[in-house]
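> Kindly generate the corresponding structure for this input.
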Amino acid sequence: MATQYGQYGQPDPYEQHGRQDQYGPEYGRRDGGRRHLLPTGLREPLTARHWRELAYVLLGLPIGIVLFTFTITMLSLGAGLLVTFLGIPVLAAGLAAGRGFAAMERARARGLLGLEVADPEPLRPRGRGAMAWMAAVLKSGTSWRQALYAVVQFPWAVFSFCVAVTVWSFGWTMLTYPLWFWVFPMYGGQGGLQLYGDEQHSVYLDNPFEITVTALVGLLITLATPWIVRALTTVDRLLVHGLLGPSSLGARVVELESDRGVVVDTASADLRRIERDLHDGAQARLVALAMDLGLAKEKLREDPRAAARMVDEAHGEVKTALQELRDLARGIHPAVLTDRGLDAALSAVASRCVVPVRVEVDLVERPAPAIEGIAYFTVSELLQNISKHSRARSASVDVWRAEDRLMLQVVDDGVGGADASGGGSGLAGLAGRLDAVDGILVVDSPAGGPTRVTAELPWRGDGV
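Here you go, the predicted structure:
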């Protein structure tokens, strides 16, 4: 089982379910077990996608008229009233209503075009009350981008509506002309549809050849209509995505806020772990040591041999407590990492692994201490997983720099099956930590092995 971070290495759903496009001599495309009598190009004018896109274009004109009229009215009224206090609330109300219209447009694009656009960042008033809310609306770039959408979308809606209706109606009218041309000789007193006429000449589509040619031209236009409509909706997609979605800066702020929450949670969990280790380990041993030394002091005069034996046992407890404190300090930030860098620190970690580990660090200079620490603890946790779960015979650790990224790769020849998708797994937590600093964790661990874990971190050299 291969587990990847994000979309790396995901199986093709069509291959996974055994559904592939096949073409036979007597059928068109067979898609997902469904057989079609017509090729894709011929049946496109009848597909649900084409009718949804056509509906989107047709609805765009009345909606564009409403949005354009409302936006221009509110902006003009608000700007004209800025000489008084009423201009600010009018502008804020217009922009706030525009956010509601934008939500409606995102829903329309989602339903008819299948376009998924995330909601923009919410308003963040700095304080309470109407004034803080109006200030947030007026300062929000999202509000003004949505107002710009209402202004730009209207002329485009007029153009796309005219093109789509003209092409669609001409195509179907000419294609179906053989079915209704009889109306002209029977009720119009002429042989057929008149193409040209003046005082001397007139051209009618009234013989079988001309009727057939008309239908064929109509077929070509009808077949081209879906692609014309799709090209028109491509511009609509760009407008909705670019003006009604979250801005890159706003998305980055939301991402940083999420990462900050991950960092805070991780730091809190580390503090709880340190407190638990101190309380259950070194602190408990030191309390027991103090009690033993107190008993030894009382027995010193009565039974010196027993007191000496108790002191000797206390000496052993002191060594154990010191070792636990060293391990705890190494888990917080090892001194060897600060003094000698990743090469020596990772070699020390590898020496404590239960399987032989080859360590190769190819770095000319050292990254920032924070990145160096994250890299150390990432490799340390991965080697602990190898010791506990992999049943591997050997492992390797490679560290190098690729442009502005610090690359880590840990490989073992164990049983595989590592899963980074579980919410409570150690690998999932490790991926979250790396993501908090713009890092990436990729896990490739098929059943039977080998397991290959690759991590990327931003370089951020010293002083950056």
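
> use CA for all of it now, contacts and neighbours both
Noted.

> In contact with Gln194, which residues?
Ser202, Val203, Tyr204, Leu205 (Cα atoms under 8 Å, 6 or more residues apart in numbering).

> give me the element it is part of.
Assigned by DSSP states H and E, Gln194 belongs to strand 193-197.

> Among the contacts of Gln194, give me the pair with the biggest separation.
For the contacts of Gln194, the farthest-apart pair by Cα to Cα is Ser202 and Leu205; their separation is 10.3 Å.

> residues shared between the contacts of those two?
Taking Cα under 8 Å, 6+ apart as the contact rule, Ser202 and Leu205 both touch Gln194, Leu195.

> quick one: which of the two has more around it?
Leu205 (20 against 10; other Cα atoms under 10 Å).

> Identify the residues contacting the more buried one.
Leu205 makes contact with Gly191, Gly192, Leu193, Gln194, Leu195, Ile211, according to Cα under 8 Å, 6+ apart.

> what's the nearest residue to Leu382 if we skip its chain neighbours?
Spatial nearest neighbour of Leu382, chain neighbours left out: Val410 (7.3 Å); criterion: Cα to Cα, 6 or more residues apart in numbering.

> and that neighbour, which of the three is it?
With DSSP: H, G, I helix; E, B strand; the rest coil as the basis, Val410 sits in strand.

> What about it, how many residues nearby?
Per other Cα under 10 Å, the neighbour tally for Val410 reads 23.

> before we move on, what about Ala307?
If you count neighbours by other Cα under 10 Å, Ala307 ends up with 21.

> what helix or strand is Thr142 on?
Applying DSSP H and E as the criterion places Thr142 in helix 141-175.

> after that helix, next one along is what?
helix 177-180.

> what comes into contact with the very next helix or strand once past that next one?
Next helix or strand after helix 177-180 toward the C-terminus (DSSP H and E): helix 183. Residues outside helix 183 that contact it (Cα under 8 Å, 6+ apart) are Gly192.

> Report the distance from helix 183 to the chain centre.
Centre-to-centre, helix 183 and its host chain are 58 Å apart (Cα atoms, centre = their mean, to the nearest Å).

> What of stretch 238-249?
What separates the centre of stretch 238-249 from the centre of its chain is 15 Å, taken as Cα atoms, centre = their mean.

> How far does it stretch from one end to the other?
18 Å (Cα to Cα, to the nearest Å).

> Excluding sequence neighbours, find me the nearest residue to Ala321.
Spatial nearest neighbour of Ala321, chain neighbours left out: Ala282 (5.0 Å); criterion: Cα to Cα, 6+ apart.

> where exactly do the helices run in the stretch 251-400 of the chain?
283-302, 304-332, 335-340, 342-351, 369-385 (DSSP state H, counting those that start in this stretch).

> I have a second one here; can you model it like the first so I can compare?
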Amino acid sequence: MKKIGTALPAAARGLWLAIFGMATSLLLLVLTVVSIAFTLLGIGLLTTPWAVAGVRAHASLRRRQARTWAGVEIPGPYRPLPARRPGLAGRVERCTALLKDPATWRDLLWLLVDATAGTVLSLLAPALVLYLPWGIVLALGVWEPIDRAGGGLWFTFLHITDQSTANLAAPLGLVWAVVGVLVARPLLRTDFLLAKQLLRPSHAALRERELSRRVDRLTESRHDAVDGSAAELRRIERDLHDGAQARLVAMGMSLGTIEALIEKDPARAKQLVAAARADSAEALTELRDLVRGIHPPVLAERGLADALRALALRMPLPVEVDVELAGRAGEPVEAAAYFAVSEVLTNAAKHSGARQVWLDVHHAEGMLRIAVTDDGCGGAGVRAGVRAGGAAGAKEGPAGSGLAGIERRIGTLDGVLAVSSPVGGPTLVTMEIPCVLS
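Presented below is the predicted three-dimensional model:
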């Protein structure tokens, strides 16, 4: 009964596709072909984009039906269209882009096949189911006027000549109806699989679209990197101006005062020398912190693994580190990974309320894979301004802190970031950066 309950809707959907699909496909095919034929006369420049838009809307509807009714995924193969421009030049550019897209011609071929072979596949199951009521009608005596009118009445392979043969039409119709119910779902799926063969993009088109998407993503990430670098330079300038530079200026003024007091008031001069020595020590500490923020010495000297272990030791909450690297990655990769992990750990310590953090770093299949997990309150999001908790998120700073900043940082290296942070925790931040270990 369950199988019948799912097969009858499949038969009804097949009937819908056979009637609506065939009519729509034929109409769109004729309109589009005629519109393209009139392109040379100029009329097609105005009508072809509308006709192709109708074809694509019909094909998109069939894709949704394939996914919903049969679980068949048919990817969209269309190239991005140029931005709309007013005037004849914009119409010519848009029409040319549509005609140059191979998907347009695949759609037209699909319309032809859908109106013929697709209609047969869709109509076969509902036609077999409809044999049951037709057989019952014939058995009730309708066969007689039909036979008298012309004779030669056939019910599939059964030649009806009298009431006894007409009575056989009902059980035979039941048999055909059962067959129709059994084949309804396979035939509907076959119809969608046939559409998939024609509508899906070729492997070359998929590669081209993937490369185009990667180029767009890398272009965006490069722009973000330039903006981030400018912001980082401004931060360094501000830190130097407000920190070490101010202390050095104060030291110069103190030394001038010392020079004037060294003979008049040696005790006061001695106090100023001690203060100048303290200022010089603080200035040196600030410069070291600034240099560490630009590129940690341990990262350059010992590599990413030891730099991450040293970073974990400086965290205010316990961090369990598991790093397995058979060599060293390139300097840009190591720097991006180090500062990304530093940002995640810092945000976990500040905002997550976690008691423990786990850091796992390894290299496999040409990818540097990093996973940071905490047992905090969760709620982190890549686009969040201030997050509720979890191993990252935090407020966006001028240099692009938080998960969005991390995403931009590793995006310049074609890396990807994923976050799982349900409210209540735990939070898992994973990063992948393509690289080769030396």
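
> before we move on, the earlier item: for the equivalent of the residue nearest to Leu382 of structure 1 over in structure 2, what are its contacts?
Pairing criterion TM-score structural alignment: the partner of Val410 of structure 1 within structure 2 is identified as Val372. By Cα under 8 Å, 6+ apart, the contact list for Val372 of structure 2 reads Val341, Val344, Leu345, Val357, Trp358, Leu359, Asp360, Ala391, Leu428, Val429, Thr430.

> Out of these, who's the most crowded?
Ala391 (40 neighbours).

> Across to structure 2, which of the contacts of Gln194 of structure 1 hold up?
By both residues aligned by TM-score structural alignment, their matches' Cα atoms under 8 Å, the contacts of Gln194 of structure 1 still in contact after alignment to structure 2 are Ser202, Val203.

> Need the contacts of Leu205 of structure 1 in JSON lines (columns: distance to Gly127 of structure 1).
Formatted as JSON lines, the contacts of Leu205 of structure 1 follow (distance: Cα to Cα, whole Å):
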{"residue": "Gly191", "distance to Gly127 of structure 1": "77"}
{"residue": "Gly192", "distance to Gly127 of structure 1": "74"}
{"residue": "Leu193", "distance to Gly127 of structure 1": "70"}
{"residue": "Gln194", "distance to Gly127 of structure 1": "71"}
{"residue": "Leu195", "distance to Gly127 of structure 1": "70"}
{"residue": "Ile211", "distance to Gly127 of structure 1": "73"}
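
> Out of those residues, which is nearest to Gly114 of structure 1?
Ile211 (39.0 Å).

> Within the helices and strands, which one has the closest one?
Going by DSSP H and E, Ile211 of structure 1 is part of helix 208-239.

> Please compute how far that helix lies from its chain's middle.
Centre-to-centre, helix 208-239 of structure 1 and its host chain are 36 Å apart (Cα atoms, centre = their mean).

> Could you do stretch 386-402 of structure 1 as well?
The gap between where stretch 386-402 of structure 1 is centred and where its chain is centred comes out at 29 Å by Cα atoms, centre = their mean.

> What of stretch 358-376 of structure 2?
How far stretch 358-376 of structure 2 lies from its chain's middle: 21 Å, per Cα atoms, centre = their mean.

> what does stretch 286-301 of structure 2 give?
Relative to the chain's own centre, stretch 286-301 of structure 2 is displaced by 36 Å; criterion: Cα atoms, centre = their mean.

> gap between the two ends of that stretch?
In stretch 286-301 of structure 2, first residue to last residue: 21 Å (Cα to Cα).

> buried stuff in that stretch?
Buried positions in stretch 286-301 of structure 2, judged by neighbour count with 16 or more other Cα atoms under 10 Å: Glu286, Leu287, Leu290, Pro296, Val298, Leu299.

> Surely Glu432 of structure 2 forms part of a helix?
No - counting by three-state DSSP, one finds Glu432 of structure 2 to be strand, located in no helix.

> which ones are touching Pro458 of structure 1?
Shown in contact with Pro458 of structure 1 (Cα under 8 Å, 6+ apart): Ile371, Asp404, Arg405, Leu406, Val437, Asp438, Gly439.

> change it to 6 Å
Residues near Pro458 of structure 1 by Cα atoms under 6 Å, 6 or more residues apart in numbering: Arg405, Leu406.

> Now check it against structure 2: what is it aligned to?
Match for Pro458 of structure 1 (TM-score structural alignment): Pro434.

> Thr320 of structure 1 now?
Thr320 of structure 1 maps onto Glu282 in structure 2, by TM-score structural alignment.

> and Asp168 of structure 2, how many residues sit next to it?
One thing to correct before we go on: residue 168 of structure 2 is Leu, not Asp. 17.

> The helix holding Ile211 of structure 1 packs against which elements?
In terms of contacts (3 or more Cα pairs under 6 Å, 6 or more residues apart in numbering; DSSP states H and E), helix 208-239 of structure 1 is packed against helix 141-175.

> compared with structure 2, how much does the helix it packs on deviate?
Here the mean offset of helix 141-175 of structure 1 against structure 2 after fitting is 2.9 Å, by mean Cα distance after the TM-score superposition for structure 1.

> angle of that helix against helix 208-239?
170 degrees (axes from the mean of the first three to the mean of the last three Cα atoms, to 10 degrees).

> got the buried residues for helix 141-175 of structure 1?
With the criterion 16+ other Cα under 10 Å, helix 141-175 of structure 1 contains buried residues 142-151, 153-154, 156-158, 160-161, 163-165, 167-168, 170-175.

> list the helices and strands it packs on?
helix 48-80, helix 208-239.

> and of those, who's closest to Gly111 of structure 1?
helix 48-80 (8.5 Å).

> Spatially nearest residue to Leu168 of structure 2 (excluding sequence neighbours)?
Leu168 of structure 2 sits nearest to Ala139 (Cα to Cα, 6+ apart), 7.4 Å away.

> Return the distance of the one you found relative to Gly385 of structure 2.
For Ala139 of structure 2, the distance to Gly385 of structure 2 equals 75 Å [Cα to Cα].

> Those two: who's more crowded?
Higher neighbour count among Ala139 of structure 2 and Gly385: Ala139, with 22 against 17, using other Cα under 10 Å.

> which residues does Arg401 of structure 1 contact?
Here Arg401 of structure 1 is in contact with Met407 (Cα under 6 Å, 6+ apart).

> Now check structure 2 for the residue matching it.
The equivalent of Arg401 of structure 1 in structure 2 is His363 (alignment by TM-score structural alignment).
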